[in-house]
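[1] After the sequence you'll find the predicted model.
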Amino acid sequence: MADTTTIRVSRTTHARVTRLAAQRHETVDETVMRAIRALDQDAVARDLAGRLSDDEVAWLNADAG
């Protein structure tokens, strides 16, 4: 981790992420990265679970030949 910066979080959040990282046997940075990835994946899943627009349905039903 060559290039770093500081973010402000509450002491409670800091303690929780530090404890979680220790339980997972990883660094705080790795734990935060996993959390960010999980949030990103959750957003993608919500988008995919939504109703398709009429244009998307038409595109999916289009003849590929």
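    Thanks, I have the structure now.

[2] Please make it C-alpha for all contacts and neighbour counts, starting now.
    OK.

[3] Where do the helices of the protein begin and end?
    Taking DSSP state H, the helices of the chain run over residues 11-24, 28-49, 54-61.

[4] buried ones in the second one?
    Judged by neighbour count (16 or more other CA atoms under 10 Å), helix 28-49 contains these buried residues: 28, 31.

[5] okay, pairing it with this:
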Amino acid sequence: MLICMQSTSVRIDRATHEELKQLAAELHTTVGHTVHLAVRALRQDKVGSDLRTPLRADESAWLDAALG
């Protein structure tokens, strides 16, 4: 999948770059798209972690408040 987009450079160590290239090949995509997928997965993990955090007292009170 070729996507035309603006780009920038990110410095990573050679071992990580080799892993990215291997993963990209396995996924039949580009290294850039593989990084995009990895960032998305990390963001989703963070959202999941945030959702597992217990509510604060003020959040619980707001959710329990009457609507009238």
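    The structure has been received and is ready for your questions. It should be emphasised that the depicted structure is a prediction, and the values quoted were computed from it without experimental measurement.

[6] Got a TM-score for the two of them?
    TM-score for the superposed pair, counting by TM-score structural alignment, normalised by the length of the first structure: 0.91. Supporting figures: 65 aligned residues with a CA RMSD of 1.0 Å.

[7] Minimum distance to residue 3 of the first structure: which of the helices of the first structure has it?
    Closest approach to residue 3 of the first structure among the helices of the first structure (CA to CA): helix 28-49, 11.9 Å.

[8] Please tell me which residues of the second structure that closest one aligns onto.
    The alignment of helix 28-49 of the first structure onto the second structure (TM-score structural alignment) spans residues 31-52.

[9] Mean deviation, that stretch versus the first structure?
    Superposing on the first structure and averaging over aligned pairs (mean CA distance after the TM-score superposition for the first structure), stretch 31-52 of the second structure comes out at 0.7 Å.

[10] Residues contacting that stretch, please?
    Contacts to stretch 31-52 of the second structure, defined as CA atoms under 8 Å, 6 or more residues apart in numbering, come from residues 20-21, 23-24, 27.

[11] now the helices of the first structure in CSV, with distance to residue 1 of the first structure?
    Formatted as CSV, the helices of the first structure follow (distance: least, CA to CA, whole Å):
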stretch, distance to residue 1 of the first structure
helix 11-24, 16
helix 28-49, 9
helix 54-61, 42
